[in-house]
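Asks: Sequence and predicted structure are below.
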Amino acid sequence: MFEWWNNLSAILVFDILGLVKGTKLGDAVHFFIFDTIKIFILLIVIVYLITFLRSYFPLEKIRVYLSGKNKIIGHILASIFGIITPFCSCSAIPLFLGFLQARIPLGVAFSYLVSAPLSDPVVFALLISMFSWKIAVLYVAFGVIISIVVGLIIGAMNMEKEVLIEVKPLDNISYTEDGTLFKHRIKESWDYSLDILKKIYLYIIIGVGVGAFIHGFIPEDFISKYAGGDVWYAPIVAVIVGIPMYSNELGILPIIEVLTQKGVLIGTALSFMMAIVALSLPEAMILKRVISIKLIGIFFGVVGLAILLTGYTLNYFVG
């Protein structure tokens, strides 16, 4: 989707600025420029579209439907939607925010936030080629299960008051017959999306900046040394080291292959990858403007524990 911007940002960094591709500085600057603008674009477009569309559709009925007896369906649908819209942990935040603006239940929104970075169809295919069908299916299955369980837990805790971004109410009135009112609706949606961007842009810049700083720093030697073999604490080390880091699945998969070749058990290696892609320090810094620190802590704690249990389960049954 953003290949065009990836190419343009590469030209800017390596051709115009003269930084060397493949060096830590060059790659970090390229990563920062590419990811920051990408998230800005996603944020504006998604918030604009959802703000505009929710005035024409009975989203309140959808919210009630997802909050009632069919709530489990909402979590399943959010997890599936995450599979077909695979973003990294930071890039998934704009759509997560869009869910909140549409008054989708908080737990359902979190199911998407977990599923999107964890469940990439391309990664599924690569896991088959690197390991086996069984490993690929188990990885995706655990990713979906984690996203649903996390969403259900957070939803049951009634944490809506911990959302910091104000949801602007819009009446579901059709303006299609009046051009003036229709243009007003467009302007109102645009102004609101810019207002949201103004509130969190600094956190995005700081968060992606931290991500750029640690980008490419994957301590595979540390992991293979302290989390290798079948030591009981191996998944714990992998998850603790992985959580602060920031990468997508495609970027970390080659490292996972190397780790397994060095004797790291598959459950430990995959829990390391899950911790990196589902949780990250940059993600927490961006979310800090959207939800409270308390809710961020609960989110990271529940997801981290679920990933840890996944690692132990895979180590026990797969090895």
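Replies: Yes, it's here. On a predicted model such as this, the values are computed, not experimentally measured, just so you know. Residues are numbered from 1 along each chain as shown.

Asks: alpha carbons only for contacts and neighbour counts from here, please
Replies: Noted.

Asks: what's the helix ranked longest in the chain packed up against?
Replies: Longest helix of the chain, by residue count under DSSP state H: helix 179-214. Helix 179-214 sits against helix 24-53, helix 281-287, with contacts defined as 3 or more CA pairs under 8 Å, 6 or more residues apart in numbering; DSSP states H and E.

Asks: so which of the ones you listed comes closest to residue 258?
Replies: Smallest distance to residue 258 across the helices and strands packed on helix 179-214 (CA to CA): 20.6 Å, for helix 24-53.

Asks: Buried residues in that closest one, which are they?
Replies: By 16 or more other CA atoms under 10 Å, the buried positions in helix 24-53 come out as 24, 26-36, 38-40, 42-48, 50-53.

Asks: Distance check, residue 59 against residue 66.
Replies: Noted for residue 59: a distance of 10 Å to residue 66, by CA to CA, to the nearest Å.

Asks: Same check on residue 152?
Replies: Distance from residue 152 to residue 66, by CA to CA: 12 Å.

Asks: what about the helices in the stretch 201-319 of the chain?
Replies: Assigned by DSSP state H, counting those that start in this stretch, the stretch 201-319 of the chain shows helices spanning 220-226, 234-242, 249-261, 266-278, 281-287, 293-317.

Asks: same for the longest one, what does it pack against?
Replies: Yep, that's helix 293-317 we're talking about. Secondary elements touching helix 293-317 (3+ CA pairs under 8 Å, 6+ apart): helix 133-156, helix 234-242, helix 266-278.

Asks: buried sites along it?
Replies: Of the residues in helix 293-317, 293, 295-296, 299-300, 302-312, 314-315 count as buried by neighbour count, 16+ other CA under 10 Å.

Asks: ditto for the second one
Replies: Neighbour counts using 16+ other CA under 10 Å place 234-239, 241-242 of helix 234-242 among the buried residues.

Asks: report the angle between the axes of it and helix 293-317?
Replies: Here helix 234-242 runs at an angle of 140 degrees relative to helix 293-317 (axes from the mean of the first three to the mean of the last three CA atoms, to 10 degrees).

Asks: Put this next to the first one:
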Amino acid sequence: MVVQHLDKILKGIAKEDAFSLINKIPLEMLNITPDQLQTKTIICNPTELLEINPKLYHADFIMELDHVILITEFQSTYIDLHDKRQFRLYTALKDKDRTNNKPMYLIVFSTVEKTKIIDYKINDTCSFKILVISLKNHDAEEAINIIETKIKNNQKINQTELINLALSPLMSFEGTIEEQLEKTVKTLNKLINSINRSSEFVFGITWLLIDKFIENENTRKRLCNLLSDNMRLIEEFGQSKFEDGMEKGIEKGIRKGKKEGKAEGKMEGIIEGMIKGEKRGEEKGIIKGEKRGIKKGKEQSQIEIAKELLKANIPINTISHATKIPKNQLKTLYGK
């Protein structure tokens, strides 16, 4: 299902990927300060409003930063009264469920409107502001050609170029939005050979646009299926990178633990050796004490490392492989 894929992909976006889109927003028009955009995390939840009407709401997504909430919508027609009411409903639903006082902003990326603030008056004392960002002065063909050229020349593609590719169906072009989306998908398929984390976000936005703007069911399914195959590869790539990173992280932690354990064991060995040095000589005692202390330190450090990994719910098979501690011993010691 489209929504499930988007939920999985967009909720896992990196901060730099989200900011490739956020940086296109003229934040001064909303009086958003740079400090408000300082954030350690970004929560992206495109499907949380589905309970009312999936057909109307699944194409929008929400980016929640540490200090602000940005509700985003893509629009290919002029904003009318129905749209304004729908946008107001977005913020009302989010406001109902939120557990903080972060300010919320509704942002519309438009292919026909000018960049402006729409002040939707609910009554004489209450109004709702909508920031419209125009993309009609951007050249879709140019955005695609930049990517195509870099793919051909095996050059690095930056995040701004990737997000421009995803938004190209909302830019100026000849033909229909369906034809432009097809061009975008074809270019995205060529990116599969240079998959990276940023590609996830671009694929996700393109899928949003396909599902929202392409009315012909057969065309929509065909393009979504093309993206689905490539997004599956991206997910598998990301999972392999995660597992590889976890393994390397565990090994690095063990090396550090062994080093610390060795230092601690060495000190124990020196003390023990000095005590026995009265009979065997100081030099022999220190050497023997070091060996015993180092061994003890290594064993103890591995056990402590394993204990912390178990607390973090790391699989026993992975811990056993990394620490060389038998699985049976891990289960006996820590009841896992």
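Replies: Everything's here; your move. As the structure is a computational prediction, the values presented were derived from the model and not from experiment.

Asks: Quick TM-score on the pair, please.
Replies: Once the chains are laid over each other, their TM-score by TM-score structural alignment, normalised by the length of structure 1 reads 0.28; 144 aligned residues with a CA RMSD of 6.0 Å.

Asks: buried ones in the longest helix of structure 1?
Replies: When burial is assessed from 16+ other CA under 10 Å, helix 179-214 of structure 1 yields the following buried residues: 185-186, 189-190, 192-194, 196-197, 200-201, 203-214.

Asks: how far does it sit from the chain's center?
Replies: Computed by CA atoms, centre = their mean, to the nearest Å, the chain-centroid distance of helix 179-214 of structure 1 equals 18 Å.

Asks: what's the most buried one of the helices and strands packed on helix 293-317 of structure 1?
Replies: Highest mean neighbour count among these (mean count of other CA atoms under 10 Å): helix 266-278, with a mean of 29.

Asks: Roughly how far does the nearest residue to residue 296 of structure 1 once chain neighbours are set aside sit from residue 260 of structure 1?
Replies: Of all residues beyond its chain neighbours, the one nearest residue 296 of structure 1 is residue 284 (6.8 Å), with distances taken as CA to CA, 6 or more residues apart in numbering. Here the distance between residue 284 of structure 1 and residue 260 of structure 1 works out to 29 Å (CA to CA).

Asks: How about residue 133 of structure 1?
Replies: Distance from residue 133 of structure 1 to residue 260 of structure 1, by CA to CA: 16 Å.

Asks: just residue 251 of structure 1 next, same as before
Replies: When distance is defined by CA to CA, residue 251 of structure 1 is 16 Å away from residue 260 of structure 1.

Asks: The two: which has the busier surroundings?
Replies: Comparing residue 251 of structure 1 with residue 260 by other CA atoms under 10 Å, the one with more neighbours is residue 260, at 19 against 14.

Asks: isn't the more buried one right next to residue 272, touching?
Replies: No: assessed by CA atoms under 8 Å, residue 260 of structure 1 is found out of contact with residue 272, at 11.4 Å.

Asks: Residues that sit against both of these two, list them.
Replies: Overlap of the contact sets of residue 260 of structure 1 and residue 272 (by CA atoms under 8 Å, 6 or more residues apart in numbering) is empty.

Asks: ok, residue 270 of structure 2 - how many residues close by?
Replies: Neighbour number of residue 270 of structure 2 under other CA under 10 Å is 23.

Asks: which residues sit in contact with it?
Replies: For residue 270 of structure 2, the contact set (CA under 8 Å, 6+ apart) comprises 285-287, 289-290.

Asks: now swap in residue 250 of structure 2 and tell me
Replies: Taking CA under 8 Å, 6+ apart as the test, what residue 250 of structure 2 contacts is residue 322.

Asks: Next secondary structure after the helix or strand it falls within?
Replies: Secondary structure from DSSP states H and E places residue 250 of structure 2 in helix 217-280. Per DSSP H and E, the first helix or strand lying C-terminal to helix 217-280 of structure 2 is helix 282-311.

Asks: can you pull the buried residues of the helix or strand that comes right after that next one?
Replies: The helix or strand immediately downstream of helix 282-311 of structure 2 is helix 316-323, counting by DSSP H and E. By neighbour count on 16+ other CA under 10 Å, the buried set for helix 316-323 of structure 2 is 316, 319-320, 322-323.

Asks: Can you give the distance from helix 316-323 of structure 2 to the centre of its chain?
Replies: A distance of 28 Å separates the centroid of the chain from that of helix 316-323 of structure 2, by CA atoms, centre = their mean.

Asks: Next secondary structure element downstream of it?
Replies: Defined by DSSP H and E, the subsequent element after helix 316-323 of structure 2 is helix 327-334.

Asks: report the angle between the axes of that following helix and helix 282-311?
Replies: Orientation check (the same axes, to 10 degrees): helix 327-334 of structure 2 against helix 282-311 gives 80 degrees.

Asks: ok and helix 327-334 of structure 2 relative to helix 316-323, angle-wise?
Replies: 100 degrees.

Asks: what's helix 327-334 of structure 2 in contact with?
Replies: Here helix 327-334 of structure 2 makes contact (CA under 8 Å, 6+ apart) with 306-307, 310, 316-317, 320, 336.

Asks: May I ask which two of those residues are separated the most?
Replies: Pairwise across the contacts of helix 327-334 of structure 2, and taking CA to CA, the largest span is found between 307 and 317, at 13.6 Å.

Asks: Now do the contacts for residue 250 of structure 1.
Replies: Neighbour list for residue 250 of structure 1: residue 123 [criterion: CA under 8 Å, 6+ apart].

Asks: Look up how far residue 144 of structure 1 lies from it.
Replies: For residue 250 of structure 1 relative to residue 144 of structure 1 (CA to CA), the value is 18 Å.

Asks: same deal with residue 184 of structure 1?
Replies: In terms of CA to CA, residue 184 of structure 1 sits 40 Å off from residue 144 of structure 1.

Asks: and what of residue 259 of structure 1?
Replies: In terms of CA to CA, residue 259 of structure 1 sits 24 Å off from residue 144 of structure 1.

Asks: In stretch 140-157 of structure 2, which residues are buried?
Replies: So for stretch 140-157 of structure 2, counting by 16+ other CA under 10 Å, buried means 140-141, 143-144, 147-148, 151, 157.
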